[in-house]
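Undergrad: Need coordinates for the below:
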Amino acid sequence: MSEQNHATISAFVTGLPKAELHLHLEGSFEPELMFEISKRNRIDLPYENVEEIKAAYSFKNLQEFLDIYYAGASVLLKKQDFYDLAWAYLEKVASENVRHVEVFFDPQTHTHRGVPFDVVIEGILDALNDGKKKLGMSSYLIMSYLRHLDEGDAIKIFHEGIKYRDEIVGVGLDSSELGNPPSKFAEVFELSKEAGWKLCAHAGEEGPSEYIWEAIDLLKVDRIDHGNRCLEDEKLIAELSKREIGLTICPLSNDKLQVVKDLSEHPMRKLLAKGLKASAHSDDPAYFGGYMNANYTHLAAATEMTRNEIAMMAKHSFETSFLPVEEKAKYLDEIEGYVASNSYLEIMPPKTRQIFSL
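TA: Model (predicted):
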């Protein structure tokens, strides 16, 4: 991939309207802000400076990442802390032409430290509301249940969250996947569905394709987060396609956590070729080295995606969002217009313009 072609991809991605559907707010905690808040709250971190924090962002698998992730979250104590965390993320992605976000937050990460649920959510909601007013960015909030804890703990958080029924659009399921199948949380997901919330679940990242089946059949989710391993099961691929269930794929996360051996081997083009509603997102960008534009650009460059494939990911991000139909249509039209107006851009040389053989 030439530098010139990489720059062309980057320019195309920068102007492309996008929606972010797989973002953990706690995972957007940049070292500089972490250090600032730790000082403000007089909490000692095991690092002398920002550079040492950055150096610590080295891990080989999901669990090693989660250990660092939860340690960083320990400095978040007050409403202003959660506001600052969310606002920093919104400002960043607004500069990347992200027009709509559906963000996860992990209340149990904080309530287990004695931070009240209300403090966490009200700080985040204030930032999201300011994002609508000041940045023109629409947003929804998704409350995640931590799967390494038991379902009883998740039910307690459900009852905390129900007080904010109208401010929360849906629930998710994240944290350590292996050994914690979706079926472990069938009751709390049924309660969440009865509350009128949309349903998501992380499945098929490190866990097997069977976890994806459980998520769609037992939890009855509207969207799968990750889902890479669906490619191991042709029947599952057909079912996901039939139901038009979105897959929120996280390329740089997959690379960093070695879900793929190398980004050039990422399955995104295969997912798209199979007719699946796959889209690219940043997951935990402070830890994985890139926000939305970096995920799009590095993935497209590494796998030699065409311009239309890049645009398809953006379309899927809006199509599988929880936005009203008329809002989705508006953004889809905008993407069509953008692609048409940039039709002169020849991103890939002709010899690479084919889908991977499947």
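
Undergrad: From now on I want contacts and neighbour counts done on CA atoms only, so please keep to that.
TA: OK.

Undergrad: show me where the stretch 151-300 of the chain has strands.
TA: For the stretch 151-300 of the chain, the strands defined by DSSP state E, counting those that start in this stretch cover 170-174, 198-203, 223-226, 246-249, 277-280.

Undergrad: I'd like the ones you listed as TSV, with distance to V339 and mean neighbour count appended.
TA: Rendered in TSV, the data for the strands of the stretch 151-300 of the chain read as follows (distance: least, C-alpha to C-alpha, whole Å; neighbours: other C-alpha atoms under 10 Å):
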stretch	distance to V339	mean neighbour count
strand 170-174	31	24
strand 198-203	30	26
strand 223-226	26	26
strand 246-249	22	27
strand 277-280	17	28
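
Undergrad: And the helices in the stretch 51-200 of the chain?
TA: 62-73, 79-94, 107-111, 117-130, 151-161, 186-194 (DSSP state H, counting those that start in this stretch).

Undergrad: quick revisit: can you redo the strands of the stretch 151-300 of the chain as TSV with distance to F65?
TA: Below are the strands of the stretch 151-300 of the chain laid out as TSV (distance: least, C-alpha to C-alpha, whole Å):
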stretch	distance to F65
strand 170-174	13
strand 198-203	16
strand 223-226	16
strand 246-249	18
strand 277-280	20
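
Undergrad: I figured E160 hits F117, correct?
TA: Yes: in this structure E160 lies within contact range of F117 using C-alpha atoms under 8 Å: 6.9 Å.

Undergrad: next one: stretch 301-321 to chain centre, how far?
TA: Here the centre of mass of C-alpha atoms in stretch 301-321, compared against the chain's by C-alpha atoms, centre = their mean, to the nearest Å, lies 15 Å away.

Undergrad: whoops, stretch 21-40 was the one
TA: 15 Å.

Undergrad: before we move on, what about stretch 99-115?
TA: A distance of 13 Å separates the C-alpha centroid of stretch 99-115 from that of its chain, computed with C-alpha atoms, centre = their mean.

Undergrad: which other residues reach it?
TA: 17-26, 70, 73-74, 76-78, 116-117, 120-121, 136-146, 157, 172, 321 (C-alpha atoms under 8 Å, 6 or more residues apart in numbering).

Undergrad: let's see it at 7 Å
TA: Residues from elsewhere that reach stretch 99-115, judged by C-alpha atoms under 7 Å, 6 or more residues apart in numbering: 17-26, 77, 117, 120, 137-146.

Undergrad: Enumerate the positions of it that are buried.
TA: Buried residues in stretch 99-115, counting neighbours by 16 or more other C-alpha atoms under 10 Å, are found at 99-111, 115.

Undergrad: I have a second one here; can you model it like the first so I can compare?
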Amino acid sequence: MPDGFTSAEERAAFIAALPKAELHLHIEGSLEPELMFELAQRNKVAIPFASVEDVRAAYAFSNLQDFLDIYYQGMGVLHSERDFYDLTAAYLTRAHADAVRHVEIFFDPQGHTDRGVAFGTVIAGITRALDDARTSYGMTSKLIMCFLRHLSEAEAEKTLDEALPFLDRIDGVGLDSSEVGHPPAKFERVFGRARSLGLKIVAHAGEEGPPAYVHEALDLLKVHRIDHGNRSLEDPALIARLAAEGMTLTVCPLSNLKLCVVNDITAHPLKTMLDAGLKATINSDDPSYFGGYVNANYQAVADALDLSKDDIVTLARNSFAGSFLNETGRAKHLAAIDAYAAAA
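TA: Below you'll find the predicted structure:
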């Protein structure tokens, strides 16, 4: 075993209760098959699956687009404020069980408004669940609205217009969906407008897209975080820049495996990122589809890459240091991690 643990079981127990934040979670991607069936029945929505087992069998993706096709299909069962509440509350319960103290979740309003669901319905359900998690679990949260990059910048502008009455509950904007062929440059103006409104900026870049997309996210969108960023490792100058700027990368190991970004979890670049001085974090992305919530992601790379106690603590510390909490909030959580590590 690496320094700090005497057994794999000891490491697993350490991960299980380690305070952590999750910074890369698509709330629609936490829709478990059981809830999908329940909501389909509640809303009288036909879905092309006869059973929960059929849904799980469909989760055999070879690339990002294969996943997105079923992801958008599953989203179609979400209609009412109650649906969005139930979806979000179910994720937050799972996150709490994984010792997650703070979440920064993505939602895709265009995937709902384009099928006639009001923007206000979506955000009311999500934020009510976030408020309840603060009361029940002491869990803090930030909400990040994503633009779908396979759609146009004009459509993103329209979505930002729809968000204006709700900016007291929206903390940032992001960019997700099909990466290849839709570079960050496509959305430079709408992200500039979002920045002028005081919103934090993040973007998916360097998952399937090239290192050039990461450069564009930094230089044109002026992001505060990079979501994924794996392919940054192909560009030594970019690695040096990300390290020098202290740019947080929200890495999603089981997602990378499921979408064939890596062929084997033992080949995951997370340890390489840490060794290069990059502020990598561990996140679950779309846990229902990719086979694991945040602790499962920690455990998978800890086992595959034989991570040390120091590595694991660094990843947890990075998750709070890279969050959009204020300095006092970050310091509180960092102190909790240090106390936990010292006592373990």
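
Undergrad: So for V259 of structure 1, which of the helices of the stretch 51-200 of structure 1 sits nearest?
TA: Nearest to V259 of structure 1 among the helices of the stretch 51-200 of structure 1 is helix 62-73 (9.2 Å), distances taken as C-alpha to C-alpha.

Undergrad: mean deviation of the closest one from structure 2?
TA: Compared with structure 2 after fitting, helix 62-73 of structure 1 deviates on average by 0.3 Å (mean C-alpha distance after the TM-score superposition for structure 1).

Undergrad: which bit of structure 2 covers that helix?
TA: Residues 64-75 of structure 2 are where helix 62-73 of structure 1 lands when matched by TM-score structural alignment.

Undergrad: contact partners of that stretch?
TA: Defining contact as C-alpha under 7 Å, 6+ apart, one finds that stretch 64-75 of structure 2 is touched by 28-29, 36, 61, 178, 259.

Undergrad: Tell me the counterpart of N43 of structure 2 in structure 1.
TA: N43 of structure 2 maps onto N41 in structure 1, with residues paired by TM-score structural alignment.

Undergrad: how far away is its match from L16 of structure 1?
TA: With the distance defined as C-alpha to C-alpha, to the nearest Å, N41 of structure 1 ends up 39 Å from L16 of structure 1.

Undergrad: of the two, who's got more company?
TA: When N41 of structure 1 is set against L16 and neighbours are counted by other C-alpha atoms under 10 Å, the residue ahead is L16, at 22 against 13.

Undergrad: Show the contacting residues for the aligned partner of that one in structure 2.
TA: Matched by TM-score structural alignment, L16 of structure 1 corresponds to L18 in structure 2. Applying C-alpha under 7 Å, 6+ apart, we find L18 of structure 2 in contact with 99, 337.

Undergrad: 10 Å - rerun?
TA: For L18 of structure 2, the contacting residues are 12, 98-101, 295, 312-313, 316, 336-338, 340-341, 344, taking C-alpha atoms under 10 Å, 6 or more residues apart in numbering as the criterion.

Undergrad: Give me the buried subset of these.
TA: Among the contacts of L18 of structure 2, those classed as buried by 16+ other C-alpha under 10 Å are 12, 98-101, 295, 312-313, 316, 336-337, 341.

Undergrad: which of the residues you listed lies closest to L270 of structure 2?
TA: For the buried ones among the contacts of L18 of structure 2, the residue nearest L270 of structure 2 by C-alpha to C-alpha is I312; the value is 11.1 Å.

Undergrad: Trace the closest one over to structure 1, please.
TA: Using TM-score structural alignment as the criterion, the counterpart of I312 of structure 2 in structure 1 is I310.

Undergrad: thought its match was touching G15?
TA: No: using C-alpha atoms under 10 Å as the test, I310 of structure 1 is too far from G15 to be in contact (11.8 Å).

Undergrad: Look up the residues that both of these two are in contact with.
TA: Common neighbours of I310 of structure 1 and G15 (C-alpha under 10 Å, 6+ apart) are V339.

Undergrad: how about L90 of structure 1, what's its partner in structure 2?
TA: Following TM-score structural alignment, the counterpart assigned to L90 of structure 1 within structure 2 is L92.

Undergrad: mind listing what the residue lying closest to that match once chain neighbours are set aside touches?
TA: Residue nearest to L92 of structure 2 in three dimensions, not counting chain neighbours: A133, with 6.8 Å by C-alpha to C-alpha, 6 or more residues apart in numbering. Listed by C-alpha under 10 Å, 6+ apart, the contact set of A133 of structure 2 reads 88-89, 92-93, 96, 127, 139-141.

Undergrad: try 8 Å this time
TA: Counting by C-alpha under 8 Å, 6+ apart, A133 of structure 2 touches 89, 92, 139-140.

Undergrad: what residue of structure 1 takes the place of it?
TA: Counting by TM-score structural alignment, A133 of structure 2 corresponds to G131 in structure 1.

Undergrad: One more: G116 of structure 2?
TA: In structure 1, G116 of structure 2 lines up with G114, judged by TM-score structural alignment.

Undergrad: F106 of structure 2 too?
TA: Aligning on TM-score structural alignment places F106 of structure 2 opposite F104 in structure 1.

Undergrad: State the distance from H281 of structure 1 to F288 of structure 1.
TA: Following C-alpha to C-alpha, the distance that separates H281 of structure 1 from F288 of structure 1 is 11 Å.

Undergrad: Comparing these two, which residue is more hemmed in?
TA: Neighbour tally, H281 of structure 1 and F288, criterion other C-alpha under 10 Å: the higher count belongs to H281, 31 against 23.

Undergrad: who's in contact with the closest residue to the more buried one other than its chain neighbours?
TA: Here the nearest residue to H281 of structure 1 in space, its sequence neighbours aside, is C250; by C-alpha to C-alpha, 6+ apart that works out to 4.9 Å. Remark: with contacts taken as C-alpha under 8 Å, 6+ apart, C250 of structure 1 is in contact with 22, 226, 280-283, 295.

Undergrad: Let's see that with 7 Å instead.
TA: Under the criterion of C-alpha under 7 Å, 6+ apart, the neighbours of C250 of structure 1 are 226, 280-283.

Undergrad: My read is that N263 of structure 2 contacts S255, right?
TA: No: between N263 of structure 2 and S255 there is no contact under C-alpha atoms under 7 Å: 11.4 Å.
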